[in-house]
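Enquirer: here's a sequence, model it:
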Amino acid sequence: MKNLTVPAVFSALETDFPILEVSQLAEQESWRKEINRPLYHIHKWWATRLGSVFRAITLAALSPRGKGMWDDFYKTHNLTGKVVLDPFMGSGTTLGEGLKLGAKVVGCDINPVSTFLVRQALTPVSEVALRRAFEALEAEIAPEIRRYYQTRDPETGALIPVLYAFWVKVLDTPCGEEVPLFSRYVFAQDAYPKKKPRAQIVCPACWSIFQDRYDAIETICGDCGHNFNPQKGPAAGQNLTTSGGRTYKIKSLLPVSAPPRHRLYALMALRPDGSKIYVAAKEEDHSLFSEAAERLRTEDILLPTFPVRAGHNTDQARGYNYHAWRDFFNDRQLLCLGLLLKAIMRLEDRAIREQLLCLFSSTLEFNNLFCSFKGEGTGAVRHMFSNHILKPERTPLENSIWGTNRSSGTFMSLFESRLLRAKRYLNEPFELRLESDLLGAKAGTSKVVASAPISPRLVESWREIEAVKGSAALILNGNSAALPIPDRSIDAVITDPPYFDFVHYSELSDFFFAWLAPALKGSYPWFEREDSSAEGEVQDKDPQMFSRHLGYVFAESRRVLKDDGVLAFSFHHSRPEGWAAIYCALAQADMTVVAAHPVHAELRAASPKSAAKDPISLDAILVCRKRATVEPISYSLETIQARTSALSKRLEEGGLLLSRADYFVIAASQALIATGYECLSFDEIEQRLLEIMNAISSPEASSLAAAE
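Expert: Okay, the predicted model is just below:
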């Protein structure tokens, strides 16, 4: 092994990055990301990184050694003349944080949904104008939508608004029995049932609704006298059992070419005094739905026509015969969403129209047949992307599209909680400040404004961004392996690359694309496609193919990066092949890792992370330079273990809980520093990383950690 050589340092990001302070702040931000950084949650995007982390990265990357560290985090900065590029801009986190620091920003994404949502997030629009347009929509179309979401109060007979409708998939057995896919007959309970044990139960005999304890194992229906165990429904795992005791594979009973039928069985409604009630679905409720379905056949409205393509994240839905995106909605949802979209498209002001179109698209996440009920005492709607696959929901929850002031996930509620909150953040971009060293949901925080208002000029070319003297953003759609940017013109490239094997973004974003494309293809050429994917997309199940495409983007980043600039990106993976892909991509681009900083990245309890056996909560911030600008660094295995131990100890003493997978993230990132100048094949670097993974979990590694 070569001796350690300290290279010339151009930026603060290559030195002792404040991993503990940033991680403590990031942990707090991660509890309510959509509130603490609303700008990046105006619309659904996957793996949205934490704004506090990227503020710290960007500040350090654009600051000389000795500056841009924790003492400068809450200061107002004006990095005039600096330009930051994000070639995988996603939800726009890098762009927003760069603008807050006074830099110009360039963002590019191959996905049209990303490009559209970032443009809308960074466009300053008057709240007064937005409210005026919203109120016009409310007067025009809300009454039509709300008419389809009402029911009779069983006590007064008056019509009252429906908040949520409860459905269940039903299948027919060969013996002619219709079987609902309930796993249990308790369909609604409090989010904290031990404190509030009363729950809603549907009777399997007469379909009436009544209350009992959430954990009752025997109950009697007050309407028909049926005695049953509400914890045991017909569906269990991949099987269902009939009332006669026959067991079938659920997939064997699916219709030949269509998704399963659904049965409406209960409603949650809102009384005038603000109290919520559960009622069984009656004939009038079924007739109202049928009326909406009949009207859908005659309405001239924009509806999705695209098929669901086969893919890693879509195959489970296709296995249930969801072959078209319109299949993800029932007829009432299609009608009301179509009416709302039609009304939005009639708005004359393009900027306002596109803001509300972005809101409409955001609403889709909470208004489809893949949503479910989270429970009382929390946001009621579990959105369709709570899993990173499109998992068919056996007991879907139908939201009420426009909603009321007591709704969750509706056009009305998201107007306030997402759109307006994001616009206000542009005017007053605040940071969280921890008031103590405690971590967790109850750690005290305050808000500090440490940036000028975000008000960039959105430009369409590099020539324009050069000409602007103040704040400017160039937001591109296309392959970041071929950027319309001159050589050596970017001060820092800061990004978060996609995963190669877990989340295929375009397969999921097709859900939104199917609605947006018909509305926007006349305005943006990147919506004139068959789906949201494109040639050159960095997404592949094969890690070596993924690495090659990522290498093309890194090589292009190197071309546009100034010689004294850094490429910094966040990454984590639980297996050596993921890190081997990163190593080979950087080698292909003639870049090398010069520093690696572990920081908190994600709320450990977040789904689906909470279901993982050994969840990762850390990202490694990999800081890279052009190989020709630095001297090689080489660490022994013992040095990698020692550095891993020291870094993990620093985080754990600050209150972070680390898993074995987190230790590997730290060790693998340090190994990339040590191997940056070696010419290793994919298999060779994967084998070396496997040895490191085994070493950090060995007794010898534990002894070394104790010694440290």
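Enquirer: alpha carbons only for contacts and neighbour counts from here, please
Expert: OK.
Enquirer: which residues are contacting the longest strand anywhere in the chain?
Expert: Counting residues, the longest strand found in the chain (DSSP state E) is strand 159-172. Applying CA atoms under 8 Å, 6 or more residues apart in numbering, the contact partners of strand 159-172 are 146, 149-153, 178-182, 253-254, 260-272, 394-400, 403-404, 406-407.
Enquirer: try 7 Å this time
Expert: Contact partners of strand 159-172, identified using CA atoms under 7 Å, 6 or more residues apart in numbering, comprise 149-153, 178-182, 253-254, 260-271, 394-400, 403, 407.
Enquirer: what are the ranges of the helices in the stretch 1-150 of the chain?
Expert: Assigned by DSSP state H, counting those that start in this stretch, the helices in the stretch 1-150 of the chain fall at 19-31, 33-36, 51-61, 93-100, 112-121, 127-140, 142-147.
Enquirer: buried ones in stretch 501-512?
Expert: Within stretch 501-512, the residues that qualify as buried are 503, 504, 505, 506, 507, 508, 509, 510, 511, 512, counting by 16 or more other CA atoms under 10 Å.
Enquirer: do stretch 416-434 as well
Expert: Buried-residue list, stretch 416-434, by 16+ other CA under 10 Å: 417-426, 428-434.
Enquirer: do stretch 609-624 as well
Expert: 609, 615, 616, 617, 618, 619, 620, 621, 622, 623, 624.
Enquirer: ditto for stretch 57-77
Expert: Neighbour-count burial for stretch 57-77 flags 57-65, 67-70, 73-74, 77 (criterion: 16+ other CA under 10 Å).
Enquirer: could you do stretch 135-153 as well?
Expert: By neighbour count on 16+ other CA under 10 Å, the buried set for stretch 135-153 is 137, 138, 141, 142, 145, 146, 148, 149, 150, 151, 152, 153.
Enquirer: and the helices in the stretch 401-550 of the chain, which stretches?
Expert: Using DSSP H, counting those that start in this stretch, the helices of the stretch 401-550 of the chain run over 411-414, 421-427, 462-467, 505-520, 543-560.
Enquirer: quick check: which of the ones you listed is nearest to residue 481?
Expert: Closest of those to residue 481 is helix 543-560, at 4.3 Å (criterion: CA to CA).
Enquirer: contacts for that closest one next, please.
Expert: Contacts to helix 543-560, defined as CA under 7 Å, 6+ apart, come from residues 480-482, 485-490, 493, 500, 536, 538-540, 577-578, 581-582, 584-586, 588-589, 626.
Enquirer: run this one through as well so I can compare:
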Amino acid sequence: MTLLEQGFPFDAVSRLVAADRRSRDAAYQVHRWWARRPPALVRAALIAARIPADTTVAAFRAAYGSTAPLLTGTTVLDPFAGGGTTLVEAARLGAIPVGRDIDPLAVLLVGHQLEPARAEAVQASGERLLAHLRVSLGDQWESTDADWAPLHYFTIPVVMCSECDHAGPLYRSLVIGRSTGAAGGVVRDAEVSAFCPDCYTTHSLKATAKTLTCCGHRRPLHAATYIKGRYRCPGCKAPSDHERLQTGAAPRVLVGVEETSVNRGTRRRIRPATDEDLHHEHRAAAWLAARAGRPLPLDRPIVTAPGDNRPVSHGITTIGMLHTARQAAYLAAAHDWIDDAGLDDGTERALRITVSSTVSSNNRLCGYATDYGRLAPLFSIRAFALPALTVELNPLNPSGGRGTLAAALLRTAKAADGTVRRHVLDSKNRPIAVSLGFPARNHPGAVATADSTSATRPDAPQADICLTDPPYYDFIPYDALSQVYRAWLPEQDLDAAPLLPAGDDPVADFGSRLGAALSTAAGSLKRDGLVAFTYKGGGDAWDAVGVALDEAKLRVTALWPVLADPHMGHHSHPGNCEYDLLIVARAVEQATPAEPTTSTVEWKHRLGDVSPADEKNFDHAMRIAGPRWGSPLAR
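Expert: Got it, this is the predicted structure:
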């Protein structure tokens, strides 16, 4: 029996997860993924799965804080690779990582994380790419002043009232940006920049200004036509939401341009838009029309998620509608260059990921933090409300930072750095910050695009551990999120249908499909191997897990609550869970029926306060695990 099955210090591991909340790890910063399990949790689980149950707490702490390849000779399987945390942490422990995922974006990303290109090669090729784009597309972001370089273009939609057909601008405030002097804020020439909703001209104001006077009107700076999720028509006063207005498809008006100083460091200004600014978008459209190359995904329809039809319900129905002409031209030109550059496989993959990562800051759903001067990148096409003040980034700006191609190249190059800032436990089981230096990772071909029920390659070693994080029954389907990025990659389509509830009996359907995946994983293990996975959800979700365990002929040998989403904190909604349940299981022939060796009462005592949602999550997990409990056979 292993420590993961008896005596796993879930409370101490949860403290590590909480402490690592703001830790930066270059391997996971290259590209957005939506639900990576905490590296601390994964590392602890892998170590605990390979050491005896009677290992002392002190010995576990020492193993966790060691950078030695403790899992050398061990093979770790993840059939739902996703963002790659399990496989990367396994590789850092010296194990052989084997994984698969139906999403080619996930496979591309994990491949780079396991076999990162040399930083020097990424930087050198990235500089060539930047130089090419500045020559071929640079005139699309030209400034009227050689001392300033455009960074952000601010637009607002002009919508038509569904009641009276009055056309007017939709905005939450007249303020575009403020220089507050706050830590982390940018320094601008004007203390306040605001626009007139009649002529759309930007004005520079003092910090003490409360109103804007233009076009014969004096308006308070907090004036708005979009209030509490509704547009109030200036003509008939009728309220309308984005669905009725089709705001995403509405024409937009350029109200200002933020520029960075070429000679004065980080200083910025927001200036009025000019006729030349308006011509740049036409240049981009002409470039796209004249381009010869592989087909563009502009007409590719957006697939919505069950229960949430955004952004299609807002009027954005295709990939092309997510981007301005300049943004589409930039993405197309970058991938065209990568196609023809003759790069080695690792460097090509690194640049593909780099350009793909900038999709999150080069789309029409980016907002703006007015007091800090930062673009708010897209998290997903369905997570937040459509921004009223949309920001278009100049991805070629040399000094703007967040979202630019230069910044993305730096992140990708750092992925090869094996030094990370993490936390370990001291002698009193308290987290302390340390720098850990992991050996270089080099595991080519360890992850493949394939369904979770596909058998591993015939030449792949049998696994010792399957540790995974399958899709949850009642959470966001990641394929609906990744489509925005996949559309611009050579491999755009999923390898198989995603694991989602379906049919007349969704619990049975989901459980059966998850069970098939777990059965395949268990069949890929050595005789004494174990299966472990993280999960959370409501009653139906856990009923589906019960179906899956029965389908895969697995017995539960351990169940532990582990902090997985500490970022929620004070912003947690009553219905959200911060804890996952880590289920450990073995094949029925490797375990005998037994009573559970843990309880929800013990969990709550050791963890302290947990939310009502987490209590329900715990209860559901124990309800389905109890009847399926087993004790591992002695070896």
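Enquirer: can you give me the TM-score here?
Expert: Taking TM-score structural alignment, normalised by the length of the second structure as the basis, the two superposed chains have a TM-score of 0.88; 612 aligned residues with a CA RMSD of 3.2 Å.
Enquirer: if we can go back for a sec, looking at the helices of the stretch 1-150 of the first structure, which one is packed in the most?
Expert: Stretch with highest mean neighbour count among the helices of the stretch 1-150 of the first structure: helix 93-100 (a mean of 28; mean count of other CA atoms under 10 Å).
Enquirer: what's the mean distance for that helix versus the second structure?
Expert: With the two structures superposed, helix 93-100 of the first structure lies on average 1.0 Å from its match in the second structure, counting by mean CA distance after the TM-score superposition for the first structure.
Enquirer: and for residue 312 of the first structure, nearest residue in space, chain neighbours not counted?
Expert: Spatial nearest neighbour of residue 312 of the first structure, chain neighbours left out: residue 504 (7.1 Å); criterion: CA to CA, 6 or more residues apart in numbering.
Enquirer: translate that neighbour into the numbering of the second structure.
Expert: Matched by TM-score structural alignment, residue 504 of the first structure corresponds to residue 477 in the second structure.
Enquirer: related to what we said a few turns ago, for residue 235 of the first structure, which of the helices of the stretch 401-550 of the first structure is the nearest?
Expert: helix 505-520 (27.2 Å).
Enquirer: contacts for that closest one, please.
Expert: 111, 113, 303-306, 311, 313-314, 325, 361, 527-528, 531-533.
Enquirer: which among those count as buried?
Expert: Among those, those classed as buried by 16+ other CA under 10 Å are 111, 113, 303-304, 306, 313-314, 325, 361, 527, 531-533.
Enquirer: can you tell me which of those residues is closest to residue 34 of the first structure?
Expert: Using CA to CA, residue 361 comes nearest to residue 34 of the first structure of those, at 16.5 Å.
Enquirer: in terms of helices and strands, where is that closest one?
Expert: Per DSSP states H and E, residue 361 of the first structure falls inside helix 350-364.
Enquirer: immediately after that helix, which helix or strand?
Expert: Following helix 350-364 of the first structure toward the C-terminus (DSSP H and E): strand 372-373.
Enquirer: in the second structure, what range does the helix or strand just after that following strand match?
Expert: The first helix or strand that comes after strand 372-373 of the first structure along the chain, using DSSP H and E, is strand 381-382. Mapped onto the second structure using TM-score structural alignment, strand 381-382 of the first structure spans residues 375-376.
Enquirer: mean shift of that stretch relative to the first structure?
Expert: Compared with the first structure after fitting, stretch 375-376 of the second structure has a mean deviation of 2.1 Å; criterion: mean CA distance after the TM-score superposition for the first structure.
Enquirer: follow-up on the earlier one: which among the buried residues of stretch 609-624 of the first structure gets closest to residue 243 of the first structure?
Expert: Closest approach to residue 243 of the first structure among these (CA to CA): residue 609, at 36.7 Å.
Enquirer: which ones are touching the closest one?
Expert: residue 615.
Enquirer: quick revisit: among the buried ones among the contacts of helix 505-520 of the first structure, which two are most distant?
Expert: Maximum distance among these (CA to CA): 22.5 Å, for 303 and 313.
Enquirer: sorry, back to before: quick one, which of the contacts of helix 543-560 of the first structure are buried?
Expert: Counted by 16+ other CA under 10 Å, those give 480-481, 485, 489-490, 493, 500, 536, 538-540, 577-578, 581-582, 584-586, 588-589, 626 as buried.
Enquirer: give me the subset of those lying in strands.
Expert: Checked against DSSP E, those include these in strands: 490, 493, 626.
Enquirer: the last one matches what in the second structure?
Expert: Spelled out, that is residue 626 of the first structure. So, by TM-score structural alignment, residue 626 of the first structure is matched to residue 587.
Enquirer: so how far is residue 29 of the second structure from the closest residue in space to its match that isn't next to it in sequence?
Expert: For residue 587 of the second structure, ignoring the flanking residues on the chain, the nearest one in space by CA to CA, 6+ apart is residue 554 at 4.5 Å. Plainly put, residue 554 of the second structure is 36 Å away from residue 29 of the second structure if you go by CA to CA, to the nearest Å.
Enquirer: cool, residue 224 of the second structure as well?
Expert: Distance, residue 224 of the second structure to residue 29 of the second structure, by CA to CA: 37 Å.
Enquirer: what of residue 569 of the second structure?
Expert: Residue 569 of the second structure is 22 Å from residue 29 of the second structure, by CA to CA.
Enquirer: and for residue 448 of the second structure?
Expert: According to CA to CA, residue 448 of the second structure stands 21 Å off from residue 29 of the second structure.
Enquirer: go on, residue 476 of the second structure?
Expert: 21 Å.
Enquirer: now residue 342 of the second structure
Expert: On the measure of CA to CA, residue 342 of the second structure and residue 29 of the second structure end up 26 Å apart.
Enquirer: centre of the chain to the longest strand of the first structure, how far?
Expert: Strand 159-172 of the first structure sits 27 Å away from the centroid of its parent chain (CA atoms, centre = their mean, to the nearest Å).
Enquirer: average gap between it and the second structure?
Expert: Its aligned residues in the second structure lie a mean 1.7 Å from strand 159-172 of the first structure after superposition (mean CA distance after the TM-score superposition for the first structure).
Enquirer: buried residues, that strand. List them.
Expert: Within strand 159-172 of the first structure, the residues that qualify as buried are 159-171, counting by 16+ other CA under 10 Å.
Enquirer: ok so, going back, looking at residue 569 and residue 29 of the second structure, which is more packed in?
Expert: Applying other CA atoms under 10 Å to residue 569 of the second structure and residue 29 shows that residue 29 carries more neighbours, namely 15 against 10.
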